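Asker: I'll drop the sequence and a predicted model, then ask my questions.
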Amino acid sequence: MRRHRRGTRQRGARSLACALVAAGLSLQPATAQVPPEFRFPAEEQQAARKLAVVGGLAGVRLYEDHERVFWRTILPKLTGGRLAADIVPFDSSGIRGQDMLHLMRVGVVPYGTVLLSLAANDEPELAAPNLAMLAPDLGTLRRVVQAYRPHLAALLKQQYGVEMLAVYAYPAQVLFCRQPVSRLRELEGRRVRVSNSSQGDAMRALGATPVVTPFAEFVNEIGAGRIDCAITGSLSGNELGLHRVTTEIHPMAIAWGLSVFGANENAWASLPTDLQQIIRRGLARLETDVWASAGQDTEDGFLCNSGRPGCRFGSLGEMRWQPSISPEDETIRRRLLAETVLPAWVERCGEDCRSAWNTYLAPMTRIFLPPPAPPSARPQAGSATLIGVPPASMTPPASSSTSSR
């Protein structure tokens, strides 16, 4: 039984549709002039069908260098001019990220990118592949998404009528701190900016105080000494100027940003099968490129913040950075995941989440969520079991880094 609500959320659909039109995004199929180099012979020419696409966050490389280029430039080439697309980022078109799935379900947004961290406010099951402390490096994140992907696709299809077509990764979210923090245990007593519930759960378990601060404000808060650390992207933190107000950057990915691209089932069904196949193949290549970029940008953030050679997109800083994750921190990470993050997530989400975790992610993580205990045993009811590895003798794996291998 789910504990969270899944309302119909019809409210606001009409006004949001108007906002999309005002942003230059038509919500109805339209004709467009096909560039000469994409035209078929006269007897095969068709007016191009124009898709309305709402993309991810504005101003980041995933949207600017990948999503926008694919839909505006690559798609017409792949389809020989039969398809074109308008695309706008959701946060520049009057749409709240929390509303994307509901707008796609009712067809206001026919094609769109959904940030799982925002959609998880109403559908906590979507948070599973990006829980704090789950994937300390990109290789682990790939395995997590591969394992959970069938369930993610089924959930979106059954509950929202959305055909999932791709899964995108943003760069790693890591710790920036004003004072030395070579080990996670050193966060005790510090105020740490977090961006979601599972990050807050992990920080509290470490003895830190989680602080929710708007993205545009936390650099000033750190500079003023009101926040000690912040969890954010290794490169985006550099672009914000965190390397000027902090001295330490920790190598472990506390979390990542994941988003899914999908289509309203009716909009998708209206496309000819051959065009569906072309889009699927094109999005598969786009997904590969996006994941490679996430790894490169994560590494670039570390290099730029620490002033190392190879910095490409950021500004050179002088931060202290140890590239490898210590065995001690790897042990702490797994215990935080098993004993704090997972139980808290299931408490918010319900038994469907427990079942989904044990079916799809317990085999690869070797962390199993036991059935709920009777009320008399509730204080320990949620603790997960580290499969085959008793806590007292748990041996951490070899050190790893957040860069893609």
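Answerer: That came through, no problem.

Asker: Only C-alpha atoms from now on, for both contacts and neighbour counts.
Answerer: Noted.

Asker: Can you name every helix or strand that the longest strand anywhere in the chain contacts?
Answerer: For the chain, the longest strand by residue count, based on DSSP state E, is strand 162-177. Counting contacts by 3 or more C-alpha pairs under 8 Å, 6 or more residues apart in numbering; DSSP states H and E, strand 162-177 packs against helix 138-160, strand 229-233, helix 234-240, strand 248-249, strand 255-264, helix 265-269, helix 273-306.

Asker: In addition, the following structure is provided for comparison:
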Amino acid sequence: MPRHTALLMAAAGYLVMSGTAYAADLPKTTINVVGNLGITTQSKKLEAPFWNKEVTEKSNGAITANFRPWNEMGLKGSEVFKLLSQGVMNIATAQLGHHSGADPIIDGNDLAGLSDNFEQFHAVSDAYFPVLQKYYRENLGLHLITMQSFQDQVLYCRDDITSLKDLAGRRIRGSGASQADFVGYFGATPVDVSFGEVQPALEQGVLDCAITGTLGGYTAKWHESAKYLYTLPLNFGAGATIANAEWWDGLAPEVRDFLTTEIEALSDRMWAQNAEEDIIGTQCNTSGPCPFGDPAGMALVEPSEQDVALRREALNNAVLPGWIKRCGDICKTAFNDNLSSLTGLTIK
């Protein structure tokens, strides 16, 4: 056997053995986990297998999880992190916009109109991570482990839409205060409707449009009532995986290290999947091809250069001022210190 082959095999064997030994040394730990919206492919393909199988296998049986998506617990999403801070569960994954009303600083990396594309949003999220980790720990008793995304958050509308200006007078379901500020700038009325109630609300005409991810709306069958897909990204559905800080701090250090490493790897897979499914979702909602079912046949409405400019106008004139009004100097400082160079914006 050539010497370099023998060395590679020995190194590989050492890594396997050391990894096994590391996992075998972990103390027995059971984790109560609440996952994100269960109908999404992120939950079905990544979160559920990770907590139900992968964590146990990679820890050689030392770590097990009781996993349920928040919607299967009868929750609406907005209460997840509050329950987490109360110790009802140990770890949770949910959307940041769901609870930014009480803590508006949480909106900072995914304000409507802030990022032009998925890549910029990822960079903005990385830059904002230390801000949120510090805030969660000091103010909410939570430990931020990772941040992630969903797909582009776009408009599903019952009636024809050709421009942001067409939103005037429409009733629109969004998620979070910054989306409300954004659509309100164009004369729309923001309406608070839980995700599971959107489809019947569209069908009955209670809503004219609703905002969610490109694939999330397809799997929720919003296309059964919404016939126009307007693909200008308003924001990107920022999410996070967070632990109750007291519980986290009480774990054995080696368990914390193991979970941090594995959850960070899971987060990387979420980012990659959502970047890919962003395109797939648009295809599924319109003319295909679609690997998840029949194409929905929605009319594809692509934004004009004028609407891209209007998105930035709404950010400057409504979204940022609204955010600072809710949040104050702490948000202004956090934004200017961490995001100005990436976004080209400074809040005065």
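Answerer: Happy to help now that I have it. Since the structure is predicted, the reported quantities are computational estimates derived from the model, not experimental observations.

Asker: Need the TM-score between these chains.
Answerer: Once superposed, the chains reach a TM-score of 0.85 (TM-score structural alignment, normalised by the length of the second structure), with 328 aligned residues with a C-alpha RMSD of 2.5 Å.

Asker: which bit of the second structure covers the longest strand of the first structure?
Answerer: Alignment note (TM-score structural alignment): strand 162-177 of the first structure is matched to residues 142-157 of the second structure.

Asker: got the end-to-end distance for that stretch?
Answerer: From its first residue to its last, stretch 142-157 of the second structure covers 37 Å (C-alpha to C-alpha, to the nearest Å).

Asker: Skip ahead from the longest strand of the first structure and say which helix or strand is next.
Answerer: Toward the C-terminal end, the helix or strand that comes next after strand 162-177 of the first structure (DSSP states H and E) is strand 191-194.

Asker: For that following strand, give me every contacting residue.
Answerer: 200, 203, 208-213, 218, 226-231 (C-alpha atoms under 8 Å, 6 or more residues apart in numbering).

Asker: Please flag which of the residues you listed sit within helices.
Answerer: Within these, residues falling in helices by DSSP state H are Gly200, Met203, Phe218.

Asker: Neighbour-wise, which one of those residues leads?
Answerer: Met203 (28 neighbours; other C-alpha atoms under 10 Å).

Asker: That one maps to what in the second structure?
Answerer: So Met203 of the first structure corresponds to Val183, using TM-score structural alignment.

Asker: What distance do you get for that match to Leu167 of the second structure?
Answerer: Counting by C-alpha to C-alpha - Val183 of the second structure and Leu167 of the second structure are separated by 7 Å.

Asker: Give me the distance between the residue nearest to the spatial centre of the first structure and Asp274 of the first structure.
Answerer: Most central in the first structure under C-alpha atoms, centre = their mean is Leu258, positioned 1.7 Å from the mean C-alpha point. Distance, Leu258 of the first structure to Asp274 of the first structure, by C-alpha to C-alpha: 28 Å.

Asker: can you check Val21 of the first structure too?
Answerer: 29 Å.

Asker: if you count what's nearby, which of the two comes out ahead?
Answerer: Val21 (13 against 10).

Asker: Where in the second structure does the helix or strand containing that one align, residue-wise?
Answerer: Per DSSP H and E, Val21 of the first structure falls inside helix 13-22. Aligned by TM-score structural alignment, helix 13-22 of the first structure corresponds to no residues of the second structure.

Asker: Show me which parts of that helix are buried, residue by residue.
Answerer: For helix 13-22 of the first structure, a neighbour-count test (16 or more other C-alpha atoms under 10 Å) marks Ala13, Leu16, Ala17, Cys18, Ala19, Leu20 as buried.

Asker: Sweet, I'm off.
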